[in-house]
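1. Got a predicted structure plus its sequence, pasted below:
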Amino acid sequence: MTSQTTEATPDGGQLRVSTLELFFDLVFVFTITQLTHVFVHHPGWDAVAQIALMFGVIWWMYSGYAWLTNEVAPTSSGRRGLLTLGMFGFFVLALAIPDAFHGSGVAFGLGFVLVTCVHTALFASSGGSSAITAIKHIAPFNVLSAGLVLVGGFLHGWPQYLCWALALACQIGSPYLIDTSGFEVRPRHFAERHGLVIIVAIGESIVSIGVGLTGRDLTVGLVANVAVGLALAYVLWWAYFGIDDERGEHALSAVPPRERSRPALFAYGYSLYPMLIGVTLAAAGIQMSIAHGNERASLAAATALSAGVALYFVGQWAFRLTLRLPRPWTRLVAAAVVCLTIPIGVAWVAWAQLALLVAIAYAAVIIDDVITLRTGHHSSYV
């Protein structure tokens, strides 16, 4: 899926994901792990709100680095050095996540300021003329957002929530207030880069299985639970990479270059946000219940598990809708149906909820694939 060297275009952009970007993603693995722990250790709506806000501002800038390397290939020592500095900023953010609302908010804010400064500096110094113009327009919004995150880090309670919510609103709303056509999107690298992020997030659900079983004796029932948990990770992978990953790249390639930034932002920025939040919550649900498969799941664990998968499907619905891919509504139906499995874990046993969740989600994906095949469309996997 990736090349071992950086493939740069004549104008300085990238054709394939570089190994440095894969190295960069190691921090994202840790970020997802930390966010999962926030819910596992303090399950409830407060944790969901905290995850949504922290991941929201992090994802905006992390996705921003995908735009950056799409435009600025890390082909020089200076660029690689700055990217490594940005990686350090993201690592500080990840370290501060567990207590960001209870003491480490300042560290979170300082890490975010560093990430923002590196991103702006690299774009302004190494991007093409159109990209430099575009980043000059969006940089004030990013700086304002970073300032709000930093100020929020000094606060506690609802003022902190408010500051970080305003920062996220500033990020989400900024593309509507400026012209983003100056950013050139190279579909092959762009789709591959974001696809790797999804793989990283799904990998956290596998890690959560192992974490949830730490110190447990391996019985037949426990191994069966592990098999079903891995099956869920496979279903999430297949739901996106079976067809949508490839179709998304082709759909983005079909858009005229000067018009790509908007659909790219909506499909790979806004739409991936609920998908990644969903994987994080599902991973938390697995970690909380995998070792207690023969017992009733707590309401928090059962809800996180099924609602997380539902959010993943909602994100896919938005992804398909944005790129005008076939049958986005099937993912909304799947999201609604998987939520019906929540009472099974609460009223019966956790393994039954997980097994039925996998069966329903997989059936929804397979039915959609069969319809795709009958219409004559194929992908590398189907």
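-> Nice, I can see it.

2. contacts and neighbour counts: CA atoms only from here.
-> OK.

3. for Val118, what are its contacts?
-> Under the criterion of Cα atoms under 8 Å, 6 or more residues apart in numbering, the contact list for Val118 reads Leu82, Leu83, Leu85, Gly86.

4. Nearest to Ala121, out of these: which one, please.
-> Leu82 (8.7 Å; Cα to Cα).

5. Quick check: that closest one touching Leu122?
-> Yes - under the contact definition of Cα atoms under 8 Å, Leu82 touches Leu122, with a separation of 7.3 Å.

6. ok, how many other residues are close to Gly44?
-> A count of neighbours around Gly44, defined by other Cα atoms under 10 Å, yields 16.

7. wait, doesn't it sit right on Ala300?
-> Yes - judged on Cα under 8 Å, Gly44 makes contact with Ala300 at a distance of 6.4 Å.

8. just checking, Leu222 touches Asn294?
-> No - with contact defined as Cα under 8 Å, Leu222 does not count as touching Asn294 (9.2 Å).

9. anything in contact with each of the two?
-> When contacts are counted by Cα under 8 Å, 6+ apart, the set common to Leu222 and Asn294 is empty.

10. here comes the other one, which I'd like you to weigh against the first:
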Amino acid sequence: MEERKSHQLLRKRGDHNASVSYSELLFDLIYVFAVTQLSHYLLYHLNFLGVIQTTILWFGVWLVWQHTTWVTNWFNPDTRPIRLILFGVMLVSLLMAASLPKAFEDRGLIFAICYIAIQVGRTLVILFLLGNNHHLTPNFKRILGWSCISAFLWILGAFNDGYIRVLLWAMAVLLDYVSPMFGFYLPFLGRSDSGKEWTIDGHHLVERCQLFVIIAFGETILMTGLSLSEVEVWTAERIIAALVSFVGSLSMWWIYFDVSSEAAIHKIRHSVNPGLLGLKYHAVHVILVGAIIVCAVGDELVGSEPSSTVTYTSLYVLIFGPVIYLLTNMVFKWITSHTISVSHSIAILVLLLFIPVCFFISILIINSIVVTVFVCIAIFEILTPHMKKEELLEKL
């Protein structure tokens, strides 16, 4: 117990919330680039295979960011060793993000090596800094073990192509995504105890996820602005498309940040097992942020050709992206406040029933109706009495 308190690299746990450091904000800039790369990849590969490939790459990008976030939650990023780790991960992440557009072509090995170098290398350095007798050492040994298992699949996939690479990388992502849910269990090394070993700071974890959500919303606004700037003639239809997309981004932001983020901070801070709750929180956010990226691609489609008709693949980004976003928001609210959002449920039902009509109208009208649904949810949140929010936090 004494070593827990005395290790010089660990964050000091106390009454004050751990704040996000400037080095972490700088680190996130790499992932702004990665999100842009992924949204463009999906835009130019808008078919079933492209959706699967983008999903695999997105989970890989998120898992690198997530594991690094947990490291900077445990360890103080203002100390020189941890800051150097962060900058090293940044450099390799930049190469990984640059390889994304051709990760399923001739740069697959580069992507895989970068991913493995980050996941395995970061853990090895942490183990070296901790030594053998620290209470977190067994946890990081298990993480290293699972990172090595998934590394085999990443490398094997890189030396194959086509559907074989997709299958192997999907298995690797699934291993990295699911293994924390079982405490990184390994024979002879046992299982990590989330209540004792994952002693995270709830405020820091929530704030890091919120910052990534803002990155994703920034991409939706960026895509809207780019599609408008690249058009030679600004017709009324294209300007309306840009305005609709902008309003949609604002309403989606409101739905996420109005109450749920406050409840999440309160819930993790007062949880008897913040590590387990933080794990669930991250597991939801990878899907939630992915849905925002999908919606950004939908905005780009509408901005470039607002009068075009819908296809089955464009229907995915225009309708199912928003549906996934609302579903994950519902799960998020259930995890943080044990409430089921009636407005979200009704909105999902409306969007699903609206699908047959989509094939007879333009994508601008489709997007306008989807955004109207989001605005209605946001208005409902605004009209919710303020006391209800306070009572919700008190209930937690």
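-> That came through, no problem. Predicted, not measured: the structure shown is a model, and the values here were computed from it.

11. Do you know the score for how well these two fit?
-> Comparison of the two superposed chains (TM-score structural alignment, normalised by the length of the first structure) gives a TM-score of 0.89, and 370 aligned residues with a Cα RMSD of 2.5 Å.

12. SS state for the aligned partner of Ala167 of the first structure in the second structure?
-> Taking TM-score structural alignment, Ala167 of the first structure has Ala172 as its aligned residue in the second structure. Here Ala172 of the second structure is recorded as helix under DSSP: H, G, I helix; E, B strand; the rest coil.

13. what's the counterpart of Phe141 of the first structure in the second structure?
-> Alignment note: Phe141 of the first structure maps to Trp146 in the second structure; criterion TM-score structural alignment.

14. And for Gly103 of the first structure?
-> Residue-level alignment of Gly103 of the first structure against the second structure, with TM-score structural alignment as criterion, gives Asp106.

15. How much space separates the spatially most central residue of the first structure from His156 of the first structure?
-> With distances taken as Cα atoms, centre = their mean, Leu276 lies nearest the centre of the first structure, 3.4 Å away. According to Cα to Cα, to the nearest Å, Leu276 of the first structure stands 26 Å off from His156 of the first structure.

16. quick revisit: wait, the match of Phe141 of the first structure sits on Val178?
-> No - when contacts are counted by Cα under 8 Å, Trp146 of the second structure is not listed as touching Val178 (10.3 Å).

17. So these two - more neighbours on which side?
-> Comparing Trp146 of the second structure with Val178 by neighbour count (other Cα under 10 Å), the higher total belongs to Trp146, at 21 against 12.

18. give the contact list for Thr313 of the second structure.
-> For Thr313 of the second structure, the contact set (Cα under 8 Å, 6+ apart) comprises Leu46, Asn47, Phe48.

19. Ile268 of the second structure too?
-> Remark: with contacts taken as Cα under 8 Å, 6+ apart, Ile268 of the second structure is in contact with Asp201, Gly202, His203, Pro274, Leu277, Gly278.

20. rewinding a little: what's the counterpart of the residue nearest to the centre of the first structure in the second structure?
-> For Leu276 of the first structure, the aligned residue in the second structure is Val289 (criterion: TM-score structural alignment).

21. so where does the counterpart of Ala201 of the first structure in the second structure fall, helix or strand?
-> The alignment partner of Ala201 of the first structure in the second structure, by TM-score structural alignment, is Ala216. Using DSSP states H and E, Ala216 of the second structure maps to helix 202-229.

22. quick one on the thing from earlier: the match of Leu276 of the first structure contacts Val213, doesn't it?
-> Yes - the pair Val289 of the second structure / Val213 is scored as a contact, 6.0 Å apart, by Cα under 8 Å.

23. Next one: Gly89 of the first structure relative to Thr116 of the first structure, how far apart?
-> Taking Cα to Cα as the measure, Gly89 of the first structure and Thr116 of the first structure are separated by 9 Å.

24. Who has more neighbours out of those two?
-> It is Gly89, of Gly89 of the first structure and Thr116, that has more neighbours when counted by other Cα under 10 Å, with 25 against 22.

25. Which helix or which strand is home to the more buried one?
-> Assigned by DSSP H and E, Gly89 of the first structure falls in helix 77-96.

26. quick one: buried residues of that helix?
-> By 16 or more other Cα atoms under 10 Å, the buried positions in helix 77-96 of the first structure come out as 79, 82-96.

27. in the stretch 51-200 of the second structure, which spans are helices?
-> Taking DSSP state H, counting those that start in this stretch as the criterion, the stretch 51-200 of the second structure contains helices spanning 80-98, 108-130, 137-158, 162-178.

28. mind checking which of the ones you listed is nearest Met223 of the second structure?
-> Short answer: helix 80-98, nearest of those by Cα to Cα, at 18.0 Å.

29. other SSEs contacting that closest one?
-> Packed against helix 80-98 of the second structure by the contact rule (3 or more Cα pairs under 8 Å, 6 or more residues apart in numbering; DSSP states H and E) you find helix 22-44, helix 108-130.
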